[in-house]
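1. this is a predicted model, with the sequence first.
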Amino acid sequence: MTASRDGTAVKALAREHHVAPKTIRCALDAAGARQLPDRLDALPVPEEPPGPAADTPVTLDLPGLLADHLRAVGDDTIRAALILGRIIRCGKGYSIRLTMPLQLHHAALHQSAALAAEGAGPAERKAYRVYATRITAAQRQRTPGN
């Protein structure tokens, strides 16, 4: 019961004791170990899992439409990153390969949110979605357990 309370997965307990996961679940249910407490605000807050530092650089490709917009309205940090980025030509358009912390990628996406608004064109909205998807994928890769 204590291992389950400490956060050990049911399948891990089943492997450890060489039984089916259903057996572990039945035992936990019989002991009332899987019931929620009366006060949900009293649940313990898990500590942040150890992971890579937040300022570790991540390399992502920024679509050219977003880069043009950020050169005009972005802050100085984003503009400096755009200057240092490597231009990659592909078909009619281009991308800029940026190596910067994930927080700056989020800031660049936030500053280009006008391109995802109602009045923006389809290509601008798609460029915004593509960059947002790349950021989300990079964030998932960095979080342990995925």
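-> Alright, I've got the coordinates. Being a predicted model, the structure only gives us computed values, none of them experimental. Numbering: from 1, shown residues only.
2. use CA for all of it now, contacts and neighbours both
-> Will do.
3. contact partners of the longest helix along the chain?
-> Under DSSP state H, the helix in the chain containing the largest number of residues is helix 122-142. By C-alpha atoms under 8 Å, 6 or more residues apart in numbering, the surrounding residues in contact with helix 122-142 are 51-52, 58, 60-63, 65-66, 102, 105-106, 109, 112-113, 115-117, 146.
4. okay, pairing it with this:
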Amino acid sequence: MQTLAAAGELQRDLQRELTYDGLRAAEAKGSKGGRRPAVPAGTIGDVRTAYLEGSSIAALARDHGVSRGAIRTAVADLLPEHTAAEADGPAPELPVTLDMPGKVADFLRTAELEPAEHAVLDQGVAVRRGQGYTLRVSAVPAVHRQLLARCQPLDGGHGLPVVPAQRKARREYESRVSSLAPTGP
């Protein structure tokens, strides 16, 4: 065991010595190690102007002695993949998939709906649940909230009799919709 430990220690010492020799040789040639510098704060305006005038990222990196990544960071909002909508407006709502009880889906199919709401219901996937079903609906949260508002009569009123099973189904859907992130101000 001592022989193996001594051999391992010798190997580590040799690696350390070779590493230092390599660093000293690179330093003698004028190279320096470490992370490449970022674009200095004073020259960011020049870099952005040159990029807008048509200079390439690689040419700007060579001219300023920094990496291409540093140049990309300095001109990030000017790059083609960056759109003004991303910077100015809020992020668009992404579709959310919720399970809508079948009793709610059946009621909504007979109600007067907007074309977008009809399309959402038509694209829903029915999932069998015992004797009933659940409609798996994918829509943005705003459409889920509109659908929930349209099924308010299931709680009674509006000349419709209260059916406990429908009321329970509507409240179940309401709890799922209310768990979504709240809308803006």
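-> Nice, I can see it. Computed from a predicted structure; not experimentally measured.
5. quick revisit: so how far is the longest helix of structure 1 off the chain centroid?
-> Remark: helix 122-142 of structure 1 is offset 11 Å from the chain centroid, using C-alpha atoms, centre = their mean, to the nearest Å.
6. what segments of structure 1 are strands?
-> 57-63, 86-90, 93-101 (DSSP state E).
7. what residue of structure 2 takes the place of residue 90 of structure 1?
-> Residue 90 of structure 1 is assigned residue 129 in structure 2 as its aligned equivalent, the criterion being TM-score structural alignment.
8. that match: how many residues sit nearby?
-> Residues within reach of residue 129 of structure 2, counting by other C-alpha atoms under 10 Å, total 10.
9. list the residues that contact it.
-> Neighbours of residue 129 of structure 2 in contact, by C-alpha under 8 Å, 6+ apart: none.
10. same question for the one 5 residues further on.
-> Residues touching residue 134 of structure 2, when contacts are defined by C-alpha under 8 Å, 6+ apart, comprise 99, 100, 101, 102, 126, 127, 128.
11. show me what residue 93 of structure 2 aligns to in structure 1.
-> Applying TM-score structural alignment, one finds that residue 93 of structure 2 aligns to residue 55 in structure 1.
12. now do the contacts for its match.
-> Contacts of residue 55 of structure 1 were listed using C-alpha under 8 Å, 6+ apart, and they are 101, 102, 103.
13. can you tell me how far it is from residue 81 of structure 1?
-> Relative to residue 81 of structure 1, residue 55 of structure 1 is positioned 14 Å away (C-alpha to C-alpha, to the nearest Å).
14. residue 29 of structure 1 too?
-> Computed with C-alpha to C-alpha, the distance linking residue 29 of structure 1 and residue 81 of structure 1 is 54 Å.
15. those two: which has the busier surroundings?
-> Neighbour comparison, residue 29 of structure 1 and residue 81: the larger count goes to residue 81, with 18 against 12 (by other C-alpha under 10 Å).
16. how near is the counterpart of that one in structure 2 to residue 108 of structure 2?
-> Structural alignment places residue 81 of structure 1 opposite residue 120 in structure 2 (criterion: TM-score structural alignment). When distance is defined by C-alpha to C-alpha, residue 120 of structure 2 is 11 Å away from residue 108 of structure 2.
17. just the buried ones out of the contacts of helix 122-142 of structure 1, please.
-> By neighbour count, with 16 or more other C-alpha atoms under 10 Å, the contacts of helix 122-142 of structure 1 hold 58, 60-63, 65-66, 102, 105, 109, 112, 115-116 as buried.
18. got CSV for those residues, with distance to residue 11 of structure 1 too?
-> Compiled in CSV, these are given as follows (distance: C-alpha to C-alpha, whole Å):
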residue, distance to residue 11 of structure 1
58, 34
60, 36
61, 39
62, 41
63, 43
65, 47
66, 45
102, 34
105, 37
109, 39
112, 44
115, 45
116, 43
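19. relative to residue 74 of structure 1, which of those residues is nearest.
-> Relative to residue 74 of structure 1, the closest of those is residue 112; by C-alpha to C-alpha it sits at 7.9 Å.
20. residue in structure 2 paired with the closest one?
-> Looks like residue 112 of structure 1 aligns to residue 151 there (TM-score structural alignment).
21. quick one: contacts for its match?
-> Residues near residue 151 of structure 2 by C-alpha under 8 Å, 6+ apart: 104, 107, 108, 170.
22. good, wrapping up.
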